[in-house]
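J.: here is a sequence together with a model predicted from it:
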Amino acid sequence: MDNQNTKEEIALQPTDQTLNKNKPTPKSNLRIITLISTFGGLLFGYDTGVVNGALLYMARPDQLNLNPFMEGLVASSLLFGAAIGAVMGGRLSDKYGRRKNILYLAIVFFFATVGCALAPNSDVMIGFRFLLGLAVGGASVTVPTYLAEMSPAEDRGRVVTQNELMIVTGQFLAFLMNAILGNLFGSTSHIWRYMLSIATIPAVILWVGMLAMPESPRWLVSKGKISEALNVLKRVRDEACAVVELKEIKDLSDAEAHLEKASAKEFAVTPWIRRLLFIGIGVGIVQQITGVNAINYYGTQILKEAGFTMQAALIANTANGAISVTATLVGMWLLGRLGRRKIFLIGLTMTTITQCLIGIFSMTLSDQSYFPYLILSMTVTFMAFQQGCSAPVTWLIMSEIFPLRLRGLGMGTVVFFSWIANFTVGLGFPVLLSSIGLSQTFFTFAFGGLMAIIFVAKWLPETKGRSLEQLEQCFRDYKNIDCRKLL
């Protein structure tokens, strides 16, 4: 005990580095770590968004010659790969570390992007899109987990949702590059290859940048690397807070030391963990059944279906990307002021209303000259509430709710179900659009939105303002009336 106190006193003593005024502050270190790691989110966004526009060119008879089903397969093969990658990413990040896993993902992003850009036929394209999906799915689990474990409780919402900001920034950049290349070089037969290949640049930046980033302190504690964890915490906290937080993390880790190695069977046999799994899966599916990714992947086709020309649809679709970035910034501000549940319910209510309006307008006003602009205004409104309210809360909640020893596995599992729901929407949307039309398709999504509102209102816990360790204690005692009030 005396040795432990001595170590803590030594840790609290100022060093020459601490006294060096030129040393980066903890907040600036955290900003750099957040910026570099969220290039994984940027790649997630670009690689899922670039198909929205590129698909119209690669579907041409002189290119990959895709019918509606094959279009859906090319778009959704990445999503199926992402479902597998989410589970693998969670397990690998638990085993090898969050940082190292992100480094591996950057390599996969690079080579899979090159494979897609050079694909000679649809079969090769689908194969490399699946491989790219493994990286997207791995990043969708590992990056938010890494950020949640690096950030202090009071800043966790803002820090983790910066990954969502980078995702929508990646989508906007994809839409913007599609519009620029499509309008300047639309007659070039292989223009879609250039649209896809741009993603190699952020992949290189992610790999080089993560070489200098630290490992998650919570993962280090879970592996018994206490001194390394303290050094990392000192980089992103003031020294006194670092020591206190390390003790909190270590106490919880010691309390769980007698438990068996984390495994999937705990989700079935431990009631409070089973409850968290149910909530996490529900939140992940809720994000998808509103149809957000129908707009992200097929927005250009929706606008073309509404009456825009090809080039005009590519330009108009950038409005969806621009509003997504703006709305995410607003959402980050809201997370510091409102609870997660309230923001989520506002977002779901407004997106469901917007889906209903798209369906109604498609039935009654499709012959009007202003109809294309009306549909554009509705998709922009939808994306504003989706990306400003629903999406940031989704990824934040999934990164917060699981205990440390199950965090990678748990988040990987719930994100798997989210990607499977995403895959279903991505594969089915072109078929629905060609078979039942724009109106009925969006009424279907509106029904999904209604189911999402009911789920969130009944089940979603409130996690704002508590450390990950405090949340874990509350979730363990969820039957206790005091804990229920807190959540």
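T.: In hand now; what should we look at?

J.: every contact and neighbour count from this point should use C-alpha atoms.
T.: Will do.

J.: now for the spatially most central residue of the chain: which residues touch it?
T.: Centroid-nearest residue in the chain, with CA atoms, centre = their mean: S140, separated by 4.9 Å. Listed by CA atoms under 8 Å, 6 or more residues apart in numbering, the contact partners of S140 are 40-41, 44, 86, 415.

J.: looking at those, which is nearest I205?
T.: Closest approach between those and I205, by CA to CA: G40, at 9.7 Å.

J.: these two touch, right, the closest one and G138?
T.: No: checked against CA atoms under 8 Å, the pair G40 and G138 is beyond contact range at 9.3 Å.

J.: flag every buried residue along the host helix or strand of A316.
T.: Using DSSP states H and E, A316 maps to helix 310-335. By neighbour count with 16 or more other CA atoms under 10 Å, helix 310-335 contains the buried residues 310-332, 334-335.

J.: buried residues in the following helix or strand past it?
T.: Using DSSP H and E, the helix or strand that follows helix 310-335 in sequence is helix 340-364. Buried residues in helix 340-364, counted by 16+ other CA under 10 Å: 340-341, 343-352, 354-362.

J.: elements contacting helix 340-364?
T.: Packing partners of helix 340-364 (3 or more CA pairs under 8 Å, 6 or more residues apart in numbering; DSSP states H and E): helix 371-385, helix 391-400, helix 437-459.

J.: what helices or strands is the longest one leaning on?
T.: By that I understand helix 437-459. helix 271-289, helix 340-364, helix 407-435.

J.: and L246, which of those is closest to it?
T.: helix 407-435 (17.8 Å).

J.: among the contacts of S140, which lie within helices?
T.: 40-41, 44, 86, 415 (DSSP state H).

J.: for those residues, which one is nearest V160?
T.: G41 (10.7 Å).

J.: and the one helix or strand I107 maps to, which residues are buried?
T.: Following DSSP H and E, one finds I107 within helix 98-117. Buried residues in helix 98-117, counting neighbours by 16+ other CA under 10 Å, are found at 98-103, 105-117.

J.: likewise stretch 278-292?
T.: 279-292.

J.: and what of stretch 214-224?
T.: Residues 214-222 are the ones in stretch 214-224 that count as buried (16+ other CA under 10 Å).

J.: closest to Q470 out of the residues you listed?
T.: Taking CA to CA as the measure, Q470 sits nearest to R218 out of these, at 14.2 Å.

J.: could you say which helix or strand holds E305?
T.: Assigned by DSSP H and E, E305 falls within helix 292-306.

J.: by contact count, what packs against that helix?
T.: If you count contacts as 3+ CA pairs under 8 Å, 6+ apart, helix 292-306 packs onto helix 39-49, helix 51-58, helix 310-335, helix 371-385, helix 407-435.

J.: off-centre distance for the last one?
T.: In terms of CA atoms, centre = their mean, to the nearest Å, the centre of helix 407-435 is set 13 Å apart from its chain centre.

J.: so which elements touch it?
T.: In terms of contacts (3+ CA pairs under 8 Å, 6+ apart), helix 407-435 is packed against helix 68-96, helix 122-150, helix 271-289, helix 292-306, helix 391-400, helix 437-459.

J.: dropping in the other structure now:
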Amino acid sequence: MGYFAAYLVGTFTTGFGDRTWQVILASSAIVSTLAGLQRLVVRQPESPRWLASKGRIIEAINLVHRYVGEDYTVHPASQVEVKKGAWRMLFSKKYRCRTLVGGLFYACQTFPFFGISIFLPILMENMNVTNPLVTQLLYYALMIAGVLVGIILPRRYFLIGTFLASAAFLLVLSIWHQAPLALTLILFSLFSLTISAALVMDYAYPNELFDASIRTSGVGMCIAISRIGAVAGTFMLPIISNAWGSQAIFIICGTVLLIGGIICYQWAPETSLRFAKHNRSTINEPSGSRVTSSRYSDSTID
């Protein structure tokens, strides 16, 4: 929704002459102020694992019941004092696979997302779209729809599926140069729906890959690695577009997404509570916590 609102503000803010760009940039202060006030007024709950580590086990259990469900409780091991993890632990044998998959999947998403979203008007022009404004509005509307879809699905298979599907849509666009305009827009709309659904994982999945003792460092490292993809996409795609056109962008972005899908297939663990509940699989494996259905006495959550 923020991306969509930013697009609308940037498109329809006019009448300020040479200062228009400054007004557009300053408009973000309004949203930032509202977000800051919301954080001050609305009480944000602590994590159950942190509460348990401080001996506040009843609060932790109540929080899990409220936000996750009555089927879950807090693992007894959560009451053990959490020790601060060192940065080097992220690349130890225990965590390095999760660190790399968390950062690389994020980078492979941000490369096409930032590049295509930011330079969407240029792409629309290269694709001979006669009404780029309507197309761009559709693109961002489908982004919102995609996020809503992404909230409810299991992590691992969702990551793999969205990478492969979005790569397929872009590669078809790159190969079928003379596709009818209507089909081109449909494929591009499906791409926007799929890639935006996958973005949900950027905020949830890295947090679920690490134990509480090292979670903040792990998430920070994943985000740092992802910025490589964001910078590369933002910097390289307009150069590629000017040199070889939109077809080359689709080929490169599709290839990056395909690589992301392969990485997730090889190394991404399943962490979804919903999926684990029905399949009695393990999440957050490094901590040894097990999540199962309430039919089992060891129903726990890390």
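T.: Cool, got the structure. Worth saying up front: this structure is predicted, and the values here are computed from it rather than measured.

J.: circling back to that earlier point, need the buried residues of stretch 214-224 of the first structure in JSON lines with secondary structure, can you?
T.: As requested, these are exported to JSON lines (DSSP: H, G, I helix; E, B strand; the rest coil):
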{"residue": "P214", "secondary structure": "coil"}
{"residue": "E215", "secondary structure": "coil"}
{"residue": "S216", "secondary structure": "coil"}
{"residue": "P217", "secondary structure": "helix"}
{"residue": "R218", "secondary structure": "helix"}
{"residue": "W219", "secondary structure": "helix"}
{"residue": "L220", "secondary structure": "helix"}
{"residue": "V221", "secondary structure": "helix"}
{"residue": "S222", "secondary structure": "helix"}
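
J.: which of those sit farthest apart?
T.: Maximum distance among those (CA to CA): 15.3 Å, for P214 and S222.

J.: touching, P392 of the first structure and M166? I think so.
T.: No: the criterion here is CA under 8 Å, and P392 of the first structure misses it with M166 at 11.1 Å.

J.: so for the two, which sits in the more crowded spot?
T.: A count of neighbours by other CA atoms under 10 Å puts P392 above the other of P392 of the first structure and M166, at 27 against 23.

J.: tell me the counterpart of the more buried one in the second structure.
T.: Per TM-score structural alignment, the equivalent position to P392 of the first structure in the second structure is V200.

J.: which ones are touching its match?
T.: Residues counted as contacts of V200 of the second structure (CA under 8 Å, 6+ apart) are 147, 150-151.

J.: do L230 of the first structure as well
T.: Residues near L230 of the first structure by CA under 8 Å, 6+ apart: 217, 242-243, 246.

J.: so of those, which ones are in helices?
T.: Reading helices off the contacts of L230 of the first structure with DSSP H, I get 217, 242-243, 246.

J.: these: which two are farthest apart?
T.: Longest distance between any two of these is 11.8 Å, between P217 and V243; criterion CA to CA.

J.: hmm, back to that, for the helix holding I107 of the first structure, what is the distance to the chain centroid?
T.: Distance, centroid of helix 98-117 of the first structure to centroid of chain: 16 Å (CA atoms, centre = their mean).

J.: what do we get in the first structure for L138 of the second structure?
T.: Residue pairing (TM-score structural alignment): L138 of the second structure is matched to A319 of the first structure.

J.: would JSON lines of the helices and strands packed on helix 437-459 of the first structure with distance to L173 of the first structure be doable?
T.: Converted to JSON lines, these look like this (distance: least, CA to CA, whole Å):
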{"stretch": "helix 271-289", "distance to L173 of the first structure": "22"}
{"stretch": "helix 340-364", "distance to L173 of the first structure": "23"}
{"stretch": "helix 407-435", "distance to L173 of the first structure": "20"}
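
J.: out of those, nearest to G90 of the first structure?
T.: G90 of the first structure sits nearest to helix 407-435 of all these, at 4.1 Å, using CA to CA.

J.: which SS state does T188 of the first structure fall under?
T.: Following three-state DSSP, the label given to T188 of the first structure is coil.

J.: so how many other residues sit close to it?
T.: The number of residues packed near T188 of the first structure is 11, by other CA under 10 Å.

J.: let me see the contact set for it.
T.: Taking CA under 8 Å, 6+ apart as the definition, T188 of the first structure has no contacts.

J.: tell me how far it lies from G137 of the first structure.
T.: According to CA to CA, to the nearest Å, T188 of the first structure stands 32 Å off from G137 of the first structure.

J.: next: F172 of the first structure.
T.: Look at F172 of the first structure and G137 of the first structure: by CA to CA, they are 19 Å apart.

J.: again, but for P217 of the first structure
T.: For P217 of the first structure, the distance to G137 of the first structure - CA to CA - is 23 Å.

J.: with L374 of the first structure instead?
T.: In this view, L374 of the first structure and G137 of the first structure are 34 Å apart by CA to CA.

J.: when these two are compared, which one has more neighbours?
T.: Shown here are L374 of the first structure and G137; by other CA under 10 Å, G137 has more neighbours (29 against 19).

J.: my guess is the more buried one meets A83, correct?
T.: Yes: using CA under 8 Å, G137 of the first structure is in contact with A83, at 6.0 Å.

J.: list residues touching both of these two?
T.: Here G137 of the first structure and A83 have 415-416, 419 as joint contacts, going by CA under 8 Å, 6+ apart.

J.: what comes into contact with stretch 253-271 of the second structure?
T.: With contacts defined as CA under 8 Å, 6+ apart, stretch 253-271 of the second structure is touched by 97-98, 101, 104-105, 108-109, 111-112, 154-156, 159-164, 166-171, 205, 208-209, 276, 282-284.

J.: quick one: that stretch aligns where in the first structure?
T.: The counterpart of stretch 253-271 of the second structure in the first structure, using TM-score structural alignment, spans residues 445-463.

J.: returning to what we had before: and which of the shared contacts of G137 and A83 of the first structure is nearest R484 of the first structure?
T.: V415 (25.3 Å).

J.: burial count for that closest one?
T.: There are 30 residues near V415 of the first structure, going by other CA under 10 Å.

J.: what do we get in the second structure for it?
T.: Aligning on TM-score structural alignment places V415 of the first structure opposite I223 in the second structure.

J.: how far away is the residue nearest to its match when sequence neighbours are not counted from G229 of the second structure?
T.: Using CA to CA, 6 or more residues apart in numbering and skipping residues adjacent in sequence, the residue nearest I223 of the second structure is G103, 6.4 Å away. Using CA to CA, G103 of the second structure is found at 10 Å from G229 of the second structure.

J.: ditto for V129 of the second structure
T.: Using CA to CA, we find V129 of the second structure at a distance of 27 Å from G229 of the second structure.

J.: which one's more surrounded, these two?
T.: Per other CA under 10 Å, whichever of V129 of the second structure and G229 has more neighbours is G229, with 25 against 17.
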